[in-house]
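Asks: Sharing a sequence plus its predicted fold:
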Amino acid sequence: MNKRDEVKLSSFIAKILRHSPQKFGLELDDYGFCDITELTNAIKFQPNWKQVTEEDIRQLAATSPKQRYLIKDNQIKARYGHSIPVLQETLSRQVPAHLYHGTHEAALEAIKKVGILPMGRQQVHLSESPSFATLAAKRRKNPLLLKISTEIAIEAGATFQFAGNEVWLSTSLPPSSIIEEIQLK
């Protein structure tokens, strides 16, 4: 599978596991897992994806720079980005002093007024490093990073959960928790 097809497949799997599993005949458990064979069969049923194998999906999950997916035995889930309710496993880890949120200039005015909201998702996505957050920010025109003080956010009532691979999920974040704006090129 070439790089372009990998990107398209990853986006398609994200759509299925994060937003509309029922549309593709899949049932997720409470934590968002489904059987990887069932996912493969659901994808193969779609036009242009008849050649996809379970090994393609496993390889994609293992090599994705964003580490969007988690595979345990024969189960797969999207780690983050859900618009449907799923529980997050509690991974005990100290919340870092600072986290980063990738966004774009067009959203900045609203963010400064109301804070960082989950929008159409269940939680706000944050990263431990600027480089990982940059991957999200660069999907849009005029990308930027927001450096977040987790201490200020927690004092304002925000909660954080570690989703794995540098990704943290939180409730809405107040504007006061944004301590730096970093322009990206």
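Replies: Happy to help now that I have it. Numbering: from 1, shown residues only.
Asks: Only C-alpha atoms from now on, for both contacts and neighbour counts.
Replies: Will do.
Asks: Please compute how far stretch 109-122 lies from its chain's middle.
Replies: How far stretch 109-122 lies from its chain's middle: 16 Å, per Cα atoms, centre = their mean, to the nearest Å.
Asks: Got another one to weigh against that:
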Amino acid sequence: MDSKEAKRISKFLSLVLRHKPEQIDLKLDNAGWAMVEELIEKCNSHSIALDVDKLTEIVDNNDKKRFVFSSDKQKIRANQGHSLQVDLGLEQKEPPVLLYHGTAIRNIDSIKEKGLLKGERHHVHLSAQTDVAMQVGSRYGKATVLTVNTDLMYKDGLLFYQSENGVWLTDYVPPKYIDFKDL
């Protein structure tokens, strides 16, 4: 499978596993899991050519590790980023001292005023690597990376989780924990 096809299928899987399973009449359980067999069948019936080998290749090679199989490989789900109500079973975890958030420069004034909001997603996404944060931010325009004092947030009682693919998650980042000095 070429990279263009893999990217197209991966974007479609993100859509149906994170936001709109109804687009292909896919059923997700409360934890966001879909049956692999049903996903493949529904994708194929909606002109997305998919089989177990292609799906495995996408899960294994996705640079952001967006998807995960259950231990028996019978189910699949997105690791995070859902706009649907799902319970990913995340446990609270102490974050590193600093984490990073990539965003478009045009969003800085709003972030200075309101902080980082989760919007329609379950959580604000933070990264342990600045290059990953920059890559995420560049999807939305000219990007910048914000440094978040997660150690202080945690000490102040704000909760953090880490998804299976290493993304750090929190409900909200107030402006006082964000370093804006270089912006």
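Replies: Looks like it arrived, so ask away. A quick note: this is a predicted structure, and the numbers were derived from the prediction, not measured.
Asks: The counterpart of residue 65 of the second structure in the first structure - how many residues pack around it?
Replies: Using TM-score structural alignment, the partner of residue 65 of the second structure in the first structure is residue 67. Using other Cα atoms under 10 Å, the number of residues around residue 67 of the first structure comes to 17.
Asks: what sits against residue 67 of the first structure?
Replies: 61, 79, 165 (Cα atoms under 8 Å, 6 or more residues apart in numbering).
Asks: Could you look up the SS state of it?
Replies: Per DSSP: H, G, I helix; E, B strand; the rest coil, the secondary structure class of residue 67 of the first structure is coil.
Asks: cool, residue 100 of the first structure as well?
Replies: Here residue 100 of the first structure is recorded as strand under three-state DSSP.
Asks: swap in residue 146 of the second structure?
Replies: Classification of residue 146 of the second structure by three-state DSSP places it in strand.
Asks: ends of stretch 27-43 of the first structure, how far apart?
Replies: Start-to-end span of stretch 27-43 of the first structure (Cα to Cα, to the nearest Å) is 14 Å.
Asks: The first structure: strands as residue ranges?
Replies: For the first structure, the strands defined by DSSP state E occupy 34-35, 69-72, 75-78, 98-104, 124-127, 143-149, 160-164, 167-170, 178-183.
Asks: among the ones you listed, which is the most enclosed?
Replies: Highest mean neighbour count of the strands of the first structure: strand 124-127, a mean of 25 (counted as mean count of other Cα atoms under 10 Å).
Asks: Whichever helix in the first structure runs longest vs the second structure - mean distance after superposition?
Replies: In the first structure, taking DSSP state H as the definition, the longest helix is helix 3-14. Averaged over the aligned pairs, helix 3-14 of the first structure sits 0.7 Å from the second structure after superposition, using mean Cα distance after the TM-score superposition for the first structure.
Asks: Do I have it right that residue 168 of the second structure meets residue 150?
Replies: No. Between residue 168 of the second structure and residue 150 there is no contact under Cα atoms under 8 Å: 10.2 Å.
Asks: Find residues that contact each of these two.
Replies: Common contacts of residue 168 of the second structure and residue 150 (Cα under 8 Å, 6+ apart): residue 95.
Asks: Give me the distance between the match of residue 65 of the second structure and residue 117 of the first structure.
Replies: From residue 67 of the first structure to residue 117 of the first structure the distance is 22 Å (Cα to Cα).
Asks: go on, residue 16 of the first structure?
Replies: Applying Cα to Cα to residue 16 of the first structure and residue 117 of the first structure gives a distance of 23 Å.
Asks: Neighbour count for those two, which is higher?
Replies: Neighbour tally, residue 16 of the first structure and residue 117, criterion other Cα under 10 Å: the higher count belongs to residue 16, 21 against 18.
Asks: Can you tell me, leaving aside adjacent residues, what's nearest to residue 182 of the first structure?
Replies: Nearest-residue entry for residue 182 of the first structure: residue 145, 4.9 Å, with adjacent residues in sequence omitted and distances by Cα to Cα, 6 or more residues apart in numbering.
Asks: Please list all residues in contact with the one you found.
Replies: Residues in contact with residue 145 of the first structure (Cα under 8 Å, 6+ apart) are 100-104, 130, 133-134, 137, 181-184.
Asks: try residue 105 of the second structure
Replies: By Cα under 8 Å, 6+ apart, the neighbours of residue 105 of the second structure are 141-144.
Asks: So what would you say the end-to-end distance of stretch 119-127 of the first structure is?
Replies: 17 Å.
Asks: circling back to that earlier point, dump the strands of the first structure into a markdown table; add distance to residue 112 of the first structure as well.
Replies: Listed next are the strands of the first structure as a markdown table, based on distance: least, Cα to Cα, whole Å:
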| stretch | distance to residue 112 of the first structure |
| --- | --- |
| strand 34-35 | 38 |
| strand 69-72 | 31 |
| strand 75-78 | 29 |
| strand 98-104 | 12 |
| strand 124-127 | 15 |
| strand 143-149 | 11 |
| strand 160-164 | 20 |
| strand 167-170 | 17 |
| strand 178-183 | 8 |
